[in-house]
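S.K.: Just the structure for this:
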Amino acid sequence: MTASRKQAALDYHALPRPGKLGISITKPVSGPADLSLAYTPGVAEPVLEIQADPEAAYRYTAKSNLVAVISNGTAVLGLGNCGALASKPVMEGKAVLFKKFADIDVFDIEIDAAEPQAFIDTVARIAPTFGGINLEDIAAPACFEIEEALIERCDIPVFHDDQHGTAIVMAAALLNALDLQGKRIEDARIVCCGAGAAGIASMRLAIELGARRENLWLVDRKGVIHTGRDDYATLNKEKREFATPPTERRTLAGALAGADVFIGVSGPGLMKPEWLMLMNERPIVFALSNPVPEILPEEAWAVRKDLIMATGRSDYPNQVNNVLCFPFLFRGALDVRARRITREMKIAAVRALAALAREPVPKEMLEAYGQKSLSFGPEYIIPKPLDPRLRECVASAVARAAVLSGAAKQPYPPHYPSQGDIR
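M.R.: Below is the predicted model of the structure:
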């Protein structure tokens, strides 16, 4: 980042008031009568109602529209283990996106606990405050243990966005790219470079959508993960889940021979342009490392004219951006008071995003992005973050899936689009 851009970013966060968030009062507090209702003695009435029925907290407090964005700062963006306090600007930023795109209130919480059990215990104890929990920037493999434990201990949705948000948006883009390339996910050979939170979740979701396990190749820093590796016994269980049988193809280049899809969630420059020639006809390349992808689009296009390309950046077509998912997934989950985020809710979000990219693009979105036209095709396989239809489209699909999968405590909201006979 240039010196001027660095200063602009610092000024944005510091001026005229530090931080990106504030607290607003939602009820009148203009005189003695209001004060007596807001606090003592009037506040005793909802206290007694909630004591008698904990579900009443959704009626009388902010719980129904409040999400905790929680991190321990062990994997902050691409910056690594920065610590809990240094993660706060990112968590505040996440809160801004929740509010901007889905009108969800957020408390950002930074927990100084690198050890998983201490983190789990802390979050579980504060969970009653919230309607949902968004875990963020927690290093693998601890993130898997943390999320699994909190899902079991909490009666509200717990969602690690670095895993599932990335996977959901990537999967929606992948389904559309495969269709455009005349391929099926059931037949596609998929190579994923990066075996952390996003990589593992993406491979798991690909299987849920029909990919065959024998067609998946997972690559970490030491190469292809296979059962014959010298360090196989020491790998975490998430990596072993995707280990192939012993193979002579032990490098990323070896795995790419005959592949249809490359998914990069690893680091800059790890895909060499010449390796693209090893892939099948009409390949799909998702280089999602940010800010520098595994391969730059111009380098890829110079080698393969028949590919479809996506990155995590906004200055290239087909940005795979988690903001397409998490605000709207939580919106749908909160609106039906879901107990958890189910497999069906994730798949519903995938299919809603994929379907929206095929719809005619509204004029207001074209104006927002300064484009004259935009339609489904190789350079538009996923909606853009400022698409005004995202909230209704994704949230309603998630809410419907929550109801049908039995995760919802409330019926499908009447203000949502009609989705047939939902009970």
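
S.K.: contacts and neighbour counts: CA atoms only from here.
M.R.: Fine.

S.K.: Let's verify Asn176: helix, strand, or coil?
M.R.: Of the three states, Asn176 takes helix according to DSSP: H, G, I helix; E, B strand; the rest coil.

S.K.: what's the helix or strand Lys99 falls within packed up against?
M.R.: Element membership of Lys99, judged by DSSP states H and E, is helix 88-102. On a contact count with 3 or more C-alpha pairs under 8 Å, 6 or more residues apart in numbering; DSSP states H and E, helix 88-102 meets strand 66-71, strand 105-110, helix 326-335.

S.K.: Which of the residues in that helix are classified as buried?
M.R.: Neighbour counts over helix 88-102 (16 or more other C-alpha atoms under 10 Å) mark Lys88, Val90, Met91, Glu92, Lys94, Ala95, Val96, Leu97, Phe98, Phe101, Ala102 as buried.

S.K.: Repeat that for stretch 281-290.
M.R.: Neighbour counts over stretch 281-290 (16+ other C-alpha under 10 Å) mark Arg282, Pro283, Ile284, Val285, Phe286, Ala287, Leu288, Ser289, Asn290 as buried.

S.K.: The spatially closest residue to Pro297 that is not a sequence neighbour is in what secondary structure piece?
M.R.: Taking C-alpha to C-alpha, 6 or more residues apart in numbering, and ignoring the residues beside it in sequence, Pro297 has Met309 as its nearest neighbour in space, at 6.7 Å. Element membership of Met309 [criterion: DSSP H and E] is strand 308-311.

S.K.: Equivalent analysis for Glu299, please.
M.R.: Secondary structure from DSSP H and E places Glu299 in helix 297-303.

S.K.: And the contacts of the strand holding Met309?
M.R.: Under the contact criterion C-alpha atoms under 8 Å, 6 or more residues apart in numbering, strand 308-311 has outside partners 177, 181, 282-289, 293, 297, 316-320, 378-379.

S.K.: Looking at these, which are in helices?
M.R.: Counting by DSSP state H, the contacts of strand 308-311 place Ala177, Pro297 in helices.

S.K.: rewinding a little: so what's the gap between the strand holding Met309 and the chain middle?
M.R.: Using C-alpha atoms, centre = their mean, to the nearest Å, we find the averaged C-alpha position of strand 308-311 to lie 18 Å away from the chain's own average C-alpha position.

S.K.: repeat for stretch 218-233
M.R.: Its chain's C-alpha centre lies 26 Å from the corresponding centre of stretch 218-233 when counted by C-alpha atoms, centre = their mean.

S.K.: Show me which positions of that stretch end up buried.
M.R.: Of the residues in stretch 218-233, those buried under the neighbour-count criterion (16+ other C-alpha under 10 Å) are Leu218, Val219, Asp220, Gly223, Val224, Ile225, His226, Thr227, Arg229.

S.K.: Please give the structure of this sequence too, so both can be compared:
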Amino acid sequence: MAEMVRTPQVVIDDEEIFAAHEGGKLSVELKAPLDTQRALSIAYTPGVAQVSRAIANDPALAAKYTWANRLVAVVSDGSAVLGLGDIGAAASLPVMEGKSALFKTFGGLDSIPIVLDTKDPDEIVETLVRLRPTFGAVNLEDISAPRCFEIERRVIEALDCPVMHDDQHGTAIVVLAALMGATKVLDRDMAALRVVISGAGAAGVACANILLAAGIPDVTVLDSKGIVHSGREDLNSFKAELAERTNPAGRTGGVAEALDGADMFLGLSAGVVPEEAVATMAPGGIVFALSNPDPEIHPDAARKYAAVVATGRSDFPNQINNVLAFPGVFRGALDAGARRITERMKVAAAEAIFSVVGDDLAVDHIVPSALDPRVAPAVAAAVAAASES
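M.R.: A predicted model of the protein is given here:
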């Protein structure tokens, strides 16, 4: 029997899914037809030689006369793909093609998926440095932690164009936007929240950073072995540094100890959170259970104890989806000619996402729909403005 995939409106069998992916999801289209000898002579030889000579004499002209300045490279090594884990470069390509389709649909940006058959940070950085004339921005995707932190840092340092690891910062931007919505609808002070984050990987670290930067002082992070605290001797350098900036009360133990009395739970792991642990949270709490396809706690169970519940799935209210962020972030950065995607730009993106909700704000509508056509233009304008301030 064919496997079924459920969405809010329809049930899709695997035959339809595979048919839609056959031959890939992308193609290259021309901006003007090559249907005459004159058109061919302009687009290719001999006309193209004049453009190439001009760029050779003035490399800055490449921004005007090629697509590179508006082209996003979607780059992965296939080491941390969705909920599938380390599936390798070839198996990750359908996901990167999908990412490119989202860039075009929501941000109006051309992009090209590049999957690298290496997990060596040196080789990944060197490859992107050598490919730099081909693209205008880099979206790093599905690269496992802690390597992703080093790779992103080094690529940002090496290239003179916008670079962002979406698993980190796209997630963090939309989480912050959703939290703005949740605290607004509940009339809560964000800075007074005690937040627990389950997951100390790429998304968990980035979310901890953006929430701390947003003024939330009490953030506790959990990994697979429990609360990340400075007394643990099994922490890598990234977690050890995180331990110095989080868990101000010095809590130890696991999820039960962390959630007792907490105001917010943010799930960014493949783990399961017992319902009885969520029941110990403070009244009127917030639960963002974002693991896909199976949330850390089922939304129906979470709603027994929390006032606002969100997931990463499209078949429940309050979907926290990175597509709300990354198309507009890159569009805004490229529109502004920015060389970096800064923290100010990320916060501006979150504020823009939240602003789109407007008067429709409700406990089951704290962020816009992933299909809302207003989001990407709002985010792009906010990011571009933030880059210039």
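
S.K.: Got a TM-score for the two of them?
M.R.: The TM-score (TM-score structural alignment, normalised by the length of structure 2) is 0.93; 381 aligned residues with a C-alpha RMSD of 1.8 Å.

S.K.: re earlier: the residue nearest to Pro297 of structure 1 and Met365 of structure 1: what is the separation?
M.R.: 22 Å (C-alpha to C-alpha, to the nearest Å).

S.K.: coming back round to it: give me the mean deviation of the strand holding Met309 of structure 1 from structure 2.
M.R.: On the superposed models, the aligned residues of structure 2 are on average 0.3 Å from strand 308-311 of structure 1, with distances taken as mean C-alpha distance after the TM-score superposition for structure 1.

S.K.: what does that strand correspond to over in structure 2?
M.R.: When structure 2 is aligned by TM-score structural alignment, the counterpart of strand 308-311 of structure 1 is residues 308-311.

S.K.: do the same with stretch 53-67 of structure 1
M.R.: Against structure 2, stretch 53-67 of structure 1 falls on residues 58-72 (TM-score structural alignment).

S.K.: can you check stretch 91-98 of structure 1 too?
M.R.: Residue correspondence for stretch 91-98 of structure 1 in structure 2, counting by TM-score structural alignment: residues 96-103.

S.K.: contacts for that stretch?
M.R.: 24-26, 74-76, 109-115, 141, 323, 326-327.

S.K.: Now, of those residues, which are buried?
M.R.: Neighbour-count burial within the contacts of stretch 96-103 of structure 2 applies to 74-76, 109-115, 141, 323, 326-327; the criterion is 16+ other C-alpha under 10 Å.

S.K.: can these go into JSON lines with extra columns for distance to Gly253 of structure 2?
M.R.: As requested, those are exported to JSON lines (distance: C-alpha to C-alpha, whole Å):
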{"residue": "Val74", "distance to Gly253 of structure 2": "39"}
{"residue": "Val75", "distance to Gly253 of structure 2": "37"}
{"residue": "Ser76", "distance to Gly253 of structure 2": "35"}
{"residue": "Leu109", "distance to Gly253 of structure 2": "46"}
{"residue": "Asp110", "distance to Gly253 of structure 2": "47"}
{"residue": "Ser111", "distance to Gly253 of structure 2": "44"}
{"residue": "Ile112", "distance to Gly253 of structure 2": "44"}
{"residue": "Pro113", "distance to Gly253 of structure 2": "42"}
{"residue": "Ile114", "distance to Gly253 of structure 2": "41"}
{"residue": "Val115", "distance to Gly253 of structure 2": "39"}
{"residue": "Glu141", "distance to Gly253 of structure 2": "32"}
{"residue": "Val323", "distance to Gly253 of structure 2": "35"}
{"residue": "Phe326", "distance to Gly253 of structure 2": "35"}
{"residue": "Pro327", "distance to Gly253 of structure 2": "39"}
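
S.K.: Pick the one among the residues you listed closest to Val255 of structure 2.
M.R.: Proximity of these to Val255 of structure 2 (C-alpha to C-alpha) peaks at Glu141, which lies at 28.3 Å.

S.K.: The closest one -> structure 1?
M.R.: Mapped onto structure 1 by TM-score structural alignment, Glu141 of structure 2 lines up with Glu136.

S.K.: Over to Ala376 of structure 2?
M.R.: Following TM-score structural alignment, the counterpart assigned to Ala376 of structure 2 within structure 1 is Arg391.

S.K.: returning to what we had before: how far off centre is the match of stretch 53-67 of structure 1?
M.R.: Relative to where its chain is centred, stretch 58-72 of structure 2 has its mean C-alpha point 26 Å off (C-alpha atoms, centre = their mean).

S.K.: Which positions in that stretch come out as buried?
M.R.: Of the residues in stretch 58-72 of structure 2, those with enough neighbours to count as buried (16+ other C-alpha under 10 Å) are Ala62, Ala68, Asn69, Arg70, Leu71, Val72.

S.K.: Quick check: end-to-end length of that stretch?
M.R.: Using C-alpha to C-alpha, the span of stretch 58-72 of structure 2 from its first residue to its last is 23 Å.

S.K.: How about the contacts made by the alignment partner in structure 1 of Leu193 of structure 2?
M.R.: Under the alignment by TM-score structural alignment, Leu193 of structure 2 pairs with Ala188 in structure 1. For Ala188 of structure 1, the residues meeting the contact criterion (C-alpha under 8 Å, 6+ apart) are Ala211, Asn215, Ala259, Asp260, Val261.

S.K.: May I ask which helix or strand encompasses Ala188 of structure 1?
M.R.: Taking DSSP H and E as the criterion, Ala188 of structure 1 maps to no regular element, lying outside all helices and strands.

S.K.: show me where the stretch 201-350 of structure 1 has strands.
M.R.: Along the stretch 201-350 of structure 1, the stretches classed as strands by DSSP state E, counting those that start in this stretch are 216-220, 223-224, 261-264, 284-287, 308-311.

S.K.: so can I have TSV of those showing distance to Val47 of structure 1?
M.R.: What follows is the strands of the stretch 201-350 of structure 1, written out as TSV (distance: least, C-alpha to C-alpha, whole Å):
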stretch	distance to Val47 of structure 1
strand 216-220	52
strand 223-224	57
strand 261-264	50
strand 284-287	51
strand 308-311	49
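
S.K.: Mind checking those strands for the one nearest to Ile200 of structure 1?
M.R.: strand 216-220 (8.4 Å).

S.K.: which non-adjacent residue is nearest the residue nearest the centre of structure 1?
M.R.: Central residue check for structure 1 by C-alpha atoms, centre = their mean: the C-alpha nearest the mean position is that of Gly165, 1.5 Å away. If the residues on either side of it in the chain are set aside, Gly165 of structure 1 comes closest to Asn322, at 5.2 Å by C-alpha to C-alpha, 6+ apart.
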